[in-house]
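>>> predicted structure and sequence below. I'll ask about it afterward.
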Amino acid sequence: MKFTQLIMMLLLVMLLAACGAETPPEPEVPENGGQPPAEEPEEPAEEPVVEPEEPEEPEEPAIEESDPYSFFMKDGTTAHFRGDGNEYAQLTVRTVFLEENHIAVYEDNGGTTILKVFRIADSAADLVLEKPEFYEEYNPPLEELKSLQPISRYFELPIEAGDKVDGLEVVEIDVAAETPYANFENAIMTEKLEDDGATIRNYYVEGLGEVKREFIMGEGADEFRVTSSLESIE
């Protein structure tokens, strides 16, 4: 009897212990069946948008200002001009540089020699002496050169079409000038109307100076023309 009661008590204790024990929670099963989540592919980084550079416009070469000396022959130069229409149209022109920005030009037409002296400034040239029948070398002291007074303005820079200097008008600045020496395409042509109705035209080329001159009288069938054109340079 006592043994049976002991057994019953043990069973009761074991039952109470089983009822009091906590039931462990069931493990959560991941939705993807326990597989590790797939890594989402990284989106490629956006490359910075590089706008094409606009091509740089080439710089225009700087245009150097004209040098007043470039409208005269070089120092010590002797130029020969072919003459047409008159026995005195043939010319020999000799250029000599003097002191303090002065230039002497000896012009021999076969009958006489004319001396012309020019004074050069930064952007102009003035005729300061003119002597016909001059057959010597002009070598004045510096003080005499400085004392010469301008007679007329020879040219002013920059030279542009329409300029008028002492009755001389710049008619064109890119005109053709045909000479025995060369055919020039960029000559500067000036005109001057004389009191007797004659027209005097002069053609200049930068780097050489005067390359051609024309004396024109009358029109049409009555036209009389005398021309002196550059033929050679020594």
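Right, received. Where do you want to start?

>>> contacts and neighbour counts: CA atoms only from here.
Fine.

>>> how about the strands in this structure?
Here the chain has its strands, by DSSP state E, at 78-84, 91-98, 102-108, 113-120, 124-131, 152-156, 164-165, 168-178, 183-193, 199-205, 209-217, 224-233.

>>> ok, which of the ones you listed comes nearest Pro140?
Of all the strands of the chain, strand 91-98 sits nearest to Pro140, with 9.0 Å by Cα to Cα.

>>> take a look at this one as well, against the first:
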Amino acid sequence: MKALYIPLCLLLMLLFGCQGQDNTNKPDNTNDETTSEETKNGKQDEQKTTDEEQEEQVDLSQFFKPDHSVAYFLGDGNEFATYTEKTTRLNDQYVGTIVDNGGVTMMNIYKIGDDKIEIVYKEPVDMNAQFPDIEEIKAMQPIETYFAAPLEVGTTFGNWKIIETGATLETPYKTFENVIVIEEVDDQYVNRKYFVEGFGEVKTESVMDTDQGEKYTVTSTLEKLTTE
């Protein structure tokens, strides 16, 4: 900045002329600066909250197996605990599975929402049964909640509760990390399901009380996964 040349007499007049004047007419930018800083911090906090919400929001459609895949589950404790599961992505909102345990073939249809997955159809069918058309499926009413967010310990839906996240699970197929475990507790049994993002349900476990006062356990664990 260029220096300004001011005559000595004018400088003295300015100096002495300013004496005795109060500061009531001086602009006070303190509040403006504070308000500006608060606004800035508010926007940052708002952006942070939005980012956190986006990070916490999970795509529940990823808790199913790939489209046109066939999963083979190895059973233990019961002859019908071994089964196959065929998965079909009916559209972005609906997923269908055909489960065959050698005794019965079940068709299941799931509706995927923002914060939960609901079962809208669950009936025994023939081996070669076809899924209903999508308009018919859209008219179906929820039967029960299959899985729900937030994916954290303590979340409940129906009779189920998330009891563990970030678990490690060894299966014949592979060792999974970040497993989510849900549990259903009754007076005579405890049921557990193990979910993994990208695979959905990879193990089920039922622990029942016998008449002899002992525990009887039945498990079905993912052994193989192929794509048709």
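It's in. Keep in mind that what you see is a predicted model, and the values were worked out from it rather than measured.

>>> need the strands of the first structure in CSV (columns: mean neighbour count and distance to Lys146 of the first structure).
Output for the strands of the first structure, formatted as CSV (neighbours: other Cα atoms under 10 Å; distance: least, Cα to Cα, whole Å):
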stretch, mean neighbour count, distance to Lys146 of the first structure
strand 78-84, 20, 26
strand 91-98, 20, 11
strand 102-108, 22, 9
strand 113-120, 21, 9
strand 124-131, 18, 10
strand 152-156, 17, 16
strand 164-165, 16, 23
strand 168-178, 18, 26
strand 183-193, 19, 29
strand 199-205, 21, 27
strand 209-217, 20, 24
strand 224-233, 19, 30
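
>>> among these, which comes closest to Pro141 of the first structure?
Evaluated over the strands of the first structure, closeness to Pro141 of the first structure peaks at strand 91-98, with 10.0 Å, by Cα to Cα.

>>> elements contacting the closest one?
On a contact count with 3 or more Cα pairs under 8 Å, 6 or more residues apart in numbering; DSSP states H and E, strand 91-98 of the first structure meets strand 78-84, strand 102-108.

>>> mind putting the ones you listed into TSV with distance to Ala198 of the first structure?
Shown next, in TSV, are those (distance: least, Cα to Cα, whole Å):
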stretch	distance to Ala198 of the first structure
strand 78-84	17
strand 102-108	21
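
>>> to Asp174 of the first structure, which of these lies closest?
Closest among these, once you apply Cα to Cα, is strand 78-84, at 21.6 Å.

>>> next one: the helix ranked longest in the first structure to chain centre, how far?
The residue-count maximum for a helix in the first structure (DSSP state H) belongs to helix 2-20. Chain-centre distance of helix 2-20 of the first structure: 119 Å, with Cα atoms, centre = their mean, to the nearest Å.

>>> contacting residues around it?
With contact meaning Cα atoms under 8 Å, 6 or more residues apart in numbering, helix 2-20 of the first structure is reached by no other residue.

>>> list the contacts for the corresponding residue of the first structure for Val95 of the second structure?
Correspondence of Val95 of the second structure to the first structure, assessed by TM-score structural alignment: Ile103. Counting by Cα under 8 Å, 6+ apart, Ile103 of the first structure touches Thr95, Val96, Phe97, Val117, Phe118, Arg119, Ile120.

>>> try 7 Å
Val96, Phe97, Val117, Phe118, Arg119 (Cα atoms under 7 Å, 6 or more residues apart in numbering).

>>> check contacts around the last one.
Shown here is Arg119 of the first structure, whose contacts under the criterion Cα under 7 Å, 6+ apart are Asn101, His102, Ile103, Ala125, Asp126, Leu127, Val128.

>>> ok, now how distant is the nearest residue to it once chain neighbours are set aside from Asn202 of the first structure?
Leaving aside its sequence neighbours, Arg119 of the first structure sits nearest to His102 (Cα to Cα, 6 or more residues apart in numbering; 4.6 Å). Using Cα to Cα, to the nearest Å, His102 of the first structure is found at 22 Å from Asn202 of the first structure.

>>> show me the residue at the heart of the second structure, geometrically.
For the second structure, Val58 is the residue whose C-alpha lies nearest the centre (Cα atoms, centre = their mean; 3.8 Å).

>>> that residue maps to what in the first structure?
So, by TM-score structural alignment, Val58 of the second structure is matched to Ser66.

>>> quick revisit: out of the contacts of Arg119 of the first structure, flag the one nearest to Leu157 of the first structure.
Among the contacts of Arg119 of the first structure, Ala125 lies closest to Leu157 of the first structure (Cα to Cα), at 9.0 Å.

>>> need the contact list for the closest residue to Gly218 of the first structure other than its chain neighbours.
Leaving aside its sequence neighbours, Gly218 of the first structure sits nearest to Phe224 (Cα to Cα, 6+ apart; 6.2 Å). By Cα under 7 Å, 6+ apart, the residues touching Phe224 of the first structure are Ile216, Met217, Gly218.

>>> what residue in the second structure is paired with Phe224 of the first structure?
Match for Phe224 of the first structure (TM-score structural alignment): Tyr216.

>>> in the second structure, which helix has the most residues?
helix 30-56.

>>> just name whatever secondary elements that helix is in contact with.
Contact partners of helix 30-56 of the second structure among helices and strands, from 3 or more Cα pairs under 7 Å, 6 or more residues apart in numbering; DSSP states H and E: none.

>>> just how off-centre is it within its chain?
The chain centroid and the centroid of helix 30-56 of the second structure are separated by 26 Å, computed with Cα atoms, centre = their mean.
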